[in-house]
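Q: okay, sequence plus prediction incoming.
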Amino acid sequence: MSIRFTNIQTDSTLLRNRVGDIRPVHEFFDFKRVSKPKNINEVQGRVTYNLTYFSANYLIVFAILSVYSLLRNLLLLFVLILVAGSLYGISMLKGNDLNLGFTRLTTSQLYVALTVIAVPLGFIASPISTILWLLGAATVAIIGHAAFLDRPIENAFSGEAV
């Protein structure tokens, strides 16, 4: 049995398409189009349109907020770097033991040591509160922008029946 994937984009193609979808800053921060929506239907229409139109910009906003949240929680940043660096170092051994001269450590022992160190540090670093803050801040920023930024004049009436 053979499985064929015909419509899968490679990561580089997907990234190139996303970068091409980034809207200019003057369009993203067009204060002339900021207005209070009249009703919930208008909010829904604006959010639907803006989430689609500015999706790449919103990914950048999310990335910036992610970096900011990690810089606010330096212990979590340290734990992430420690775990990533340790996993990379263990993978560089390619299954061989680590010889320190006075002792030999197997990759299983190294993984256990990493777990024993990283799990308590991870709990102390409070990643859940950082993730909740990130989700809340991103939601407020993105949905707030999408709800209060009106459609451009040329697209304002495209979804309405005449």
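A: Cool, got the structure.
Q: alpha carbons only for contacts and neighbour counts from here, please
A: Fine.
Q: Arg151 belongs to a strand?
A: No. Using DSSP: H, G, I helix; E, B strand; the rest coil, the secondary structure at Arg151 is coil, not a strand.
Q: how far away is it from Ile64?
A: Between Arg151 and Ile64 the distance, using C-alpha to C-alpha, to the nearest Å, works out to 25 Å.
Q: count the neighbours of Leu71 for me.
A: Other residues within reach of Leu71 by the criterion other C-alpha atoms under 10 Å amount to 12.
Q: for the residue nearest to it when sequence neighbours are not counted, give its distance to Arg16.
A: Counting by C-alpha to C-alpha, 6 or more residues apart in numbering, Leu77 is the residue found nearest to Leu71 once chain neighbours are left out, at 7.2 Å. Computed with C-alpha to C-alpha, the distance linking Leu77 and Arg16 is 28 Å.
Q: ok, second structure coming up, stack it against the first:
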Amino acid sequence: MEAALRVAETLKSFRETRLSALRSPTEFFDFHRISRPADMNQATSRVSYNTRYFSGNYGVIVAALGVYALLTNPTLLIAIAFLVGGFAAINKFGPDPLQVGEHVVTQKSLYTVLFVVGIPLLWFASPLSTIFWIVGASALLILAHACVMEPGIESEYAQVSDSV
């Protein structure tokens, strides 16, 4: 019960902090504000402004790419489920030693079996390539969007208030 309350509070604070920074899809995909930057300085200033302004939307893009990567790599999904489920099962059912025939099965031996099976399964699933794919795809999409999207009128007011 206490864990459910903590999860609810965490989701509520996440919604208040991160999801409040989401911009509407019409603003995020405003085709009238798309243009090629004139030079590298303009591209850099656009990326700097847009990464702050659209940070919530970019977070959703990274999360969506992460979910896509997990769903398209079933071996990685199975390996993560096996390890997480194994930890949960051992913590719930295995804290006390269990006598099986002449052998005593302890929590330590259960963790050893979990790691001996789970780590090679995880290695075979290639999580590092998945992480690098998520980072590369996210960086490409975010930088491309931030570079070609012209800052709105509100960016001019932000520069004035920063200099005052």
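A: Now that the structure is in, tell me what you want to look at. Nothing here was measured: the structure is a model prediction, and the numbers come from that model.
Q: how close are the two chains, by TM-score?
A: Scored by TM-score structural alignment, normalised by the length of structure 1, the superposition of the two chains gives a TM-score of 0.83; 152 aligned residues with a C-alpha RMSD of 2.3 Å.
Q: higher neighbour count, Leu77 and Arg16 of structure 1?
A: Relative neighbour count places Leu77 above the other of Leu77 of structure 1 and Arg16, with 18 against 11, counting by other C-alpha under 10 Å.
Q: what about that one, which SS state?
A: Looking at Leu77 of structure 1 with three-state DSSP, the answer is helix.
Q: give me the more crowded residue out of Arg151 and Ile64 of structure 1.
A: More crowded of Arg151 of structure 1 and Ile64, by other C-alpha under 10 Å: Arg151, with 18 against 12.
Q: what packs against the helix or strand containing Tyr68 of structure 2?
A: With elements delineated by DSSP states H and E, Tyr68 of structure 2 resides in helix 55-71, which encompasses its position. Judged by 3 or more C-alpha pairs under 8 Å, 6 or more residues apart in numbering; DSSP states H and E, the packing partners of helix 55-71 of structure 2 are helix 74-93, helix 127-148.
Q: export those to JSON lines and append columns for distance to Ser161 of structure 2.
A: Below are the helices and strands packed on helix 55-71 of structure 2 laid out as JSON lines (distance: least, C-alpha to C-alpha, whole Å):
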{"stretch": "helix 74-93", "distance to Ser161 of structure 2": "48"}
{"stretch": "helix 127-148", "distance to Ser161 of structure 2": "22"}
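Q: for Ser24 of structure 2, find the nearest of these.
A: Each of the helices and strands packed on helix 55-71 of structure 2 has some distance to Ser24 of structure 2 by C-alpha to C-alpha; the shortest is helix 127-148, at 15.0 Å.
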